[in-house]
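K.L.:
sequence-free structure coming up:
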């Protein structure tokens, strides 16, 4: 790449997301910047991947045209710090955040990252106070539904179903789920952590190969031993729980006709398995069938076969 790549990247980001400026301090040939805008119905979704050193925009100045969008962001890969107004957000893989485009925003990635941003109209969130923006907790029912929906969008599982009649359907579904999520408690004190909070965080991180007890303990700022005790107390194991949830998610995708176009390897990797051989061995032990046979069996059952 040349210096023109950074110029084009800035142009694309500003056209899709607003008045952001990107800074990259190394040789231009090493810059990575990929931006794609997709419409699902009439809802705009931005797929972003870059190794920029910072991506920032100023707050809206009185008298300027209003920034029309807020962004529901899923951190897919990598880590970054987001300064959003007076908040500082530590974004790790699987985190969800709601960002207000009218405030000053500065994203400082730690290496290569990718995230997905669903654009929501600021007018639909005008009743939301500044304190509601930031990282989102997904410990409740609506939080889990919202998290799963955004992951389907991020995994590009919905684009081939999208049609003109969908209109604002995705936007309306996200806003309806977001309403109760914004009323969830922001965080629990470490000493008061309950298993459901840990399970919700695990669900957010399931697709990451980096998910581990040590990673969770670091994120929650508790000891690994404390996490183990919470699961041991109910006759379970933290590692077994993570493994089981990944296999459950993979099984759901293998049964889902909407995922028929996805390869078995892709599904395994999407749920945190390092390679197809590891996934196939673990899945056969779990389900009694290889992933391929499991998919074929359920496809026949869905068609009324025997």
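P.N.:
Perfect, thanks for sending it. Everything quoted here is computed from the prediction, not taken from an experiment. Numbers count the residues shown, from 1 in each chain.

K.L.:
alpha carbons only for contacts and neighbour counts from here, please
P.N.:
Noted.

K.L.:
for the protein, what spans make up the helices?
P.N.:
Ranges of helices in the chain, per DSSP state H, are 3-17, 141-154, 169-181, 195-205, 213-220, 224-232, 238-255, 264-270, 276-287, 291-302.

K.L.:
Run through who's touching the third one.
P.N.:
Going back to what we said before, that points to helix 169-181. With CA atoms under 8 Å, 6 or more residues apart in numbering as the contact definition, helix 169-181 has outside contacts at 40, 41, 43, 120, 136, 137, 138, 140, 142, 143, 145, 146.

K.L.:
re the thing from before, got a markdown table for the helices of the chain, with distance to residue 62 too?
P.N.:
What follows is these, written out as a markdown table (distance: least, CA to CA, whole Å):
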| stretch | distance to residue 62 |
| --- | --- |
| helix 3-17 | 20 |
| helix 141-154 | 33 |
| helix 169-181 | 27 |
| helix 195-205 | 37 |
| helix 213-220 | 38 |
| helix 224-232 | 48 |
| helix 238-255 | 47 |
| helix 264-270 | 44 |
| helix 276-287 | 54 |
| helix 291-302 | 57 |
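
K.L.:
Comparison target, given below:
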């Protein structure tokens, strides 16, 4: 195997206070890191980057991390971060909620809104940072779950936590294709964790919430249908197109935008998957209902910053 095709995590690096602050910004988004004892501060950080997914293992003495409105204005406001507490205890604060995290616990937060992470003792955490589009849920729905503790010893969290940890194992050297499938598969499990929590919180007697879930599932099942449109979706659920548009507006998006985003994400993954390496870019797009090759290339590049063929080549580097 060509060594350049491997995804190899960086080696752990010992960091003093100033180096830790600088490295945190380099690895993530603009952040403010403070410590009551900067002279005695000690940290270690190592991770890897695959496409636009950052995976970082962080250990440090007591400190606080803040994302303020001024820092948000400097960039990186379109990402989620999932943290897994590995050692010590942490406090996550966002959207008026506080989550006390013990080893094994998980939580999600949004870089587009202020948050704080407070560690009053030596700690170790694993952080996944990735674009919001990789979670197949409306931003408003995920916003209900920021700074919520997902226990790592029961429920879906007991499945997702070990998977995230193994996916980020720094001892592993994996091909880009393998790393891609593992990483995006792990993020699919994160979506499952969030969906499960939303389902548990929803009122089973609420027909509105149940309808939205059925419609999203219907869209997922019919993404390969080139004729999928609001009329078809509304008819399949015995509602008017006006009602359908209202449901998606309440989720902070539109029907067309949701369908397009889901199709593009499926195409992006297929282009990296060696299973589909013998298929043309046009065939991959058509598999997900996008039959106009020129239009597909334009919207793909506008969304991901690379042409489909360039994205496919990136998996072979």
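P.N.:
Structure received. What you see is a predicted model, and the numbers here were worked out from it, not measured in a lab.

K.L.:
about what we covered before: figure out which of the helices of the first structure is closest to residue 103 of the first structure.
P.N.:
Comparing the helices of the first structure against residue 103 of the first structure with CA to CA, the closest turns out to be helix 3-17 (13.4 Å).

K.L.:
Figure out which of the helices of the first structure is closest to residue 99 of the first structure.
P.N.:
Of all the helices of the first structure, it is helix 3-17 that lies closest to residue 99 of the first structure, at 11.7 Å by CA to CA.

K.L.:
Does anything pack onto the closest one? Which helices or strands?
P.N.:
Secondary-structure packing of helix 3-17 of the first structure (3 or more CA pairs under 8 Å, 6 or more residues apart in numbering; DSSP states H and E): strand 21-23, strand 33-40.

K.L.:
Can you point out the buried residues in it?
P.N.:
5, 6, 9, 10, 12, 13, 16, 17 (16 or more other CA atoms under 10 Å).

K.L.:
Could you do stretch 68-77 of the first structure as well?
P.N.:
69, 70, 71, 72, 73, 74, 75, 76, 77.

K.L.:
circling back to that earlier point, separate out the buried members of the contacts of helix 169-181 of the first structure.
P.N.:
40, 41, 43, 120, 136, 137, 138, 142, 143, 145, 146.

K.L.:
returning to that earlier point: distance to residue 56 of the first structure added to the helices and strands packed on helix 3-17 of the first structure, as JSON lines?
P.N.:
Below are those laid out as JSON lines (distance: least, CA to CA, whole Å):
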{"stretch": "strand 21-23", "distance to residue 56 of the first structure": "5"}
{"stretch": "strand 33-40", "distance to residue 56 of the first structure": "15"}
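
K.L.:
can you tell which of those is closest to residue 105 of the first structure?
P.N.:
Closest among these, using CA to CA: strand 21-23, at 10.5 Å.

K.L.:
In strands only, show me the buried residues of stretch 68-77 of the first structure.
P.N.:
The members of the buried residues of stretch 68-77 of the first structure that map onto strands under DSSP state E are 69, 70, 71, 72, 73, 74, 75, 76, 77.

K.L.:
Return the member of these nearest to residue 90 of the first structure.
P.N.:
residue 75 (10.4 Å).

K.L.:
What span of the first structure is stretch 260-271 of the second structure aligned with?
P.N.:
Alignment note (TM-score structural alignment): stretch 260-271 of the second structure is unmatched in the first structure.

K.L.:
in that stretch, what's buried?
P.N.:
Neighbour count says stretch 260-271 of the second structure has 260, 261, 262, 263, 264, 265, 267, 268, 269, 270, 271 buried, by 16+ other CA under 10 Å.

K.L.:
how far away is residue 84 of the first structure from residue 245 of the first structure?
P.N.:
33 Å (CA to CA, to the nearest Å).

K.L.:
hang on, I meant residue 229 of the first structure
P.N.:
19 Å.

K.L.:
With residue 12 of the first structure instead?
P.N.:
Residue 12 of the first structure is 38 Å from residue 245 of the first structure, where distance means CA to CA.

K.L.:
now swap in residue 218 of the first structure and tell me
P.N.:
Distance, residue 218 of the first structure to residue 245 of the first structure, using CA to CA: 21 Å.

K.L.:
Looking at the second structure, name the residue matched to residue 75 of the first structure.
P.N.:
Match for residue 75 of the first structure (TM-score structural alignment): residue 85.
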